[in-house]
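Engineer: predicted model and sequence follow; I will ask about them next.
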Amino acid sequence: MNLVQSPPRAVIGLAEAAIDLGAVRANVRHYQRQLRPGTAIMAVVKANGFGHGAVQIAKAAVDAGATWLGVARADEALELRAAGLTVPILAWLYDATELMWLSDVDVSVATVSELQQVVSAPSVHHVHLKLDTGLHRGGSTPDQWIELTRAAAHYEALGAIKVRGIWSHLSHGDDAAAPHSRRQLELLRAGVVLARRAGLEPSVIHLANSAGALTLDAPDCNLVRIGAGLYGIDEMGAGLRPAMQLVTKVAQVRRIRAGEGVSYNHSYVTPTDTTIALIPLGYADGIPRSAGAGGAGADTEASVLVRGVRMPVRGRIAMDQFLVDAGDLPVEPGEPVVVFGPGDQGEPTAADWAQWAGTIPHEIYTGLGSRVPRRYKEATR
């Protein structure tokens, strides 16, 4: 089945995001083939699964072989547990008041004060000690690491916690040749040695993200965190499959004459007579305003696919709608529109929209608003 060739004419409401769970499974299996035997995969499903739906993506990833799930916040972990997912989950942003609800969720700890908050919680927690190896976005500083690991070993001996992991985060994970990544790996290795000297025996060591999992030679790390790659954000050209296709339908069509201004402030003026089609999505739905004419994005024109033809966006993207130029094509209201998808049939991709908006595909996916329903398919086998 091909999602692009058959967008439904009777779209639910005005638009929908069709999520190919088969693509998610295929992406997980792609990583499995590339990783060393024994390396586990943590599927990162924070931010509602990068806008794809956390529970559905998590279930597909686990079904394909992921043995861990990763989230940013406590409520995200609790949503997964409520949905019946039983694999280990790591959460790295939480408040001390939330710890009482996270007894069966692993939590990240970066300071002795955080560790003491976890110890004070009513249940014994599994923790992952985080070492700042160079991203400088959370984690224990190297000069505080010995104190943290010794304190953790003390509390573990008392039965108050269990240190299950040691981890860090790459600052240049999408750069295969980055000396920063090798430096970070060496710092993490040193941190693991010190932790073991303190008496800790973590079962998982993890550093690599989606790109780093394919580029960083780290045989002593036995877990990788796959976020972007899970959804087909292919930073390394690895052949991953985008899982989301955003489809809608033409809402209105009108013929306008040369010299007419289009949308707010008339930032685009038609050079010839043309047909303008109204697309019922806007920046409230996650279509970046900066991708429209007069925005701050790339010079190339944003476009959508209608009748197998790329139709360029004209004028500013508004909160609920934007306009495209159909030229002289006989377009009618109700025509299926592919805003983005895998790109197989010539439609734009999320990466294209990211380029037009001057951002990254992650922001395109996570910015997709709640007004756009998600529908799940098994199109990739």
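Structural biologist: Looks like it came in fine. Numbers count the residues shown, from 1 in each chain.
Engineer: from here on, just use CA atoms for contacts and neighbour counts.
Structural biologist: Will do.
Engineer: helix or strand: which one has Leu278?
Structural biologist: Per DSSP states H and E: Leu278 is located in strand 274-279.
Engineer: for comparison:
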Amino acid sequence: MSEMTPQTPRAPHHPRARAEIDLGALRANVRALRGRVGPDVRLMAVVKADAYGHGAVPCARAALAAGAHWLGTATPQEALALRAAGIDAPLLCWLWTPGDPWREAIEAGIDIGISGLWALTEVTAAARAAAGRPARVQLKADTGLGRNGCQPSDWPALVAEALRAQGEGLLRVTGIWSHLARADEPGDPSITAQVDVFRDMLAYAEKAGVEPEVRHLANSPAALTVPEAHFDLVRTGIALYGVSPSPELGTAADFGLRPVMRLSGSVALVKGVPAGHGVSYGHHYVTERETTLGLVPLGYADGVPRHASGRGPVLVGGKVRTVAGRIAMDQFVVDLSGDTVEPGAQAVLFGAGDEGEPTAEDWARAADTIAYEIVTRIGSRVPRVHINETDSGTSSGADGTG
């Protein structure tokens, strides 16, 4: 038997890619948010877009366990998936198109956001076929955002038709709500203007005979900084996941929030190259001197923004490096400046910042975008690993389902 050649010890193995989701941090964020809005205001945990990329079902369960009262989704498919997972908490879904599964939502007890007469027509037709179960609808007012919602001039007709259908037993108007356009811009006059319009439209609906269970206007930034917009319920999305809704409002730490997602990968290759060596497509980065390069097997197919090429920060080998050259579909390169890092070493793109790693906000600045997009865009081939699934800090599995 021939003698084996000694092998250079390798760094501890890390997965190709991993998005670690700290459900303990999420629960703490729910409690911090509830503390800010006070005991008389309920909290909706918005888990649309797979909980902003964090995993809708485990995040919904964690939020409810920490005291969230409602859940919110954009699409009916998202809402129905929560019901299919056995989650029966109050749930609002607001982004509907003609032909959507109205009847299924009615039968699942999902509150349906209604912004116009066409939607009210479809939901009442579905209610007639839903074995006598009335639809739960929440009328949305457009108080100035100019997206979904009913214009003030059309509000009387929508309210009147909703009350007529309610009188027939086809539906119950459970909520009046709206959405702010510039709550992330402190002191912007549109905030007060929208609050005033909302109060007027709410007063009209209540005078006409609507008795809503909940009235709500505030999103994450308004929940944190605009108490006059709190009403009965605040809808917290990005703040739930420990990301500040606006650097102008303050950092996550300023609000007592902790980032929930930590994105990392495994260094796949380390090699020495001479001075003047081009790196990645287009050679937008050329080495100034002899150096070492590290290859990280994550790219824009995994949600790493290509627009952060040459700027994105990554913690590798105990130092924050910068992406060298273009981010490709499946990989990018960092210049290790001659440092020795073994294949298999961990590369951390963002996290809470406790260990010197960048944050999602750092990547947002590098990509000229917002931190919402950084966490939400992480792709499906990056496994979500949910940790601290119970308050005891134990984790029951990588998929968050136990």
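Structural biologist: Right, received. Where do you want to start? Source: prediction; values computed, not measured.
Engineer: quick TM-score on the pair, please.
Structural biologist: The TM-score (TM-score structural alignment, normalised by the length of the first structure) is 0.93; 366 aligned residues with a Cα RMSD of 1.5 Å.
Engineer: what stretch of the first structure does stretch 51-62 of the second structure fall on?
Structural biologist: Per TM-score structural alignment, the counterpart of stretch 51-62 of the second structure in the first structure is residues 49-60.
Engineer: and stretch 27-39 of the second structure, by the same measure?
Structural biologist: Using TM-score structural alignment, stretch 27-39 of the second structure pairs with 25-37 in the first structure.
Engineer: in the matching stretch, what counts as buried?
Structural biologist: Within stretch 25-37 of the first structure, the residues scored as buried using 16 or more other Cα atoms under 10 Å are 25-32, 35.
Engineer: now the strand holding Leu278 of the first structure, how far from the chain's geometric center?
Structural biologist: 32 Å (Cα atoms, centre = their mean, to the nearest Å).
Engineer: what does it contact?
Structural biologist: Identification of contacts with strand 274-279 of the first structure by Cα atoms under 8 Å, 6 or more residues apart in numbering yields 248-258, 321-329, 331.
Engineer: how close does it sit to the second structure?
Structural biologist: By mean Cα distance after the TM-score superposition for the first structure, the fitted strand 274-279 of the first structure averages 0.3 Å away from its aligned residues in the second structure.
Engineer: that strand corresponds to what range in the second structure?
Structural biologist: Taking TM-score structural alignment, strand 274-279 of the first structure hits residues 291-296 over in the second structure.
Engineer: equivalent analysis for stretch 141-159 of the first structure, please.
Structural biologist: So stretch 141-159 of the first structure is aligned with residues 151-169, judged by TM-score structural alignment.
Engineer: could I get the buried residue list for whichever helix in the first structure runs longest?
Structural biologist: For the first structure, the helix with the greatest residue count under DSSP state H is helix 179-197. Within helix 179-197 of the first structure, the residues scored as buried using 16+ other Cα under 10 Å are 180-182, 184-185, 187-189, 191-192, 194-195.
Engineer: now stretch 377-386 of the second structure
Structural biologist: Along stretch 377-386 of the second structure, these residues count as buried under the neighbour rule (16+ other Cα under 10 Å): 377-379, 382-386.
Engineer: which residue numbers in the first structure go with it?
Structural biologist: Under TM-score structural alignment, the match for stretch 377-386 of the second structure is residues 367-376.
Engineer: just the terminal-to-terminal distance for the matching stretch.
Structural biologist: Across stretch 367-376 of the first structure, the terminal residues are separated by 19 Å (Cα to Cα, to the nearest Å).
Engineer: what's the answer for stretch 125-137 of the first structure, then?
Structural biologist: Criterion Cα to Cα; first-to-last residue distance in stretch 125-137 of the first structure is 23 Å.
Engineer: ok, residues contacting it?
Structural biologist: In contact with stretch 125-137 of the first structure (Cα under 8 Å, 6+ apart) are residues 102-110, 118-119, 138-142, 145, 149, 160-171, 180, 184-185, 187-188, 191.
Engineer: how big's the offset between the strand or helix carrying Arg136 of the second structure and the first structure?
Structural biologist: Secondary-structure element containing Arg136 of the second structure, defined by DSSP H and E: strand 135-140. The superposed strand 135-140 of the second structure is, by mean Cα distance after the TM-score superposition for the first structure, a mean 0.5 Å from where its aligned residues fall in the first structure.
Engineer: now a PyMOL select for only the buried ones of the contacts of strand 274-279 of the first structure.
Structural biologist: Here is the PyMOL command that picks out the buried ones among those, judged by 16+ other Cα under 10 Å:
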select buried, resi 248+249+250+251+252+253+321+322+323+324+325+326+327+331
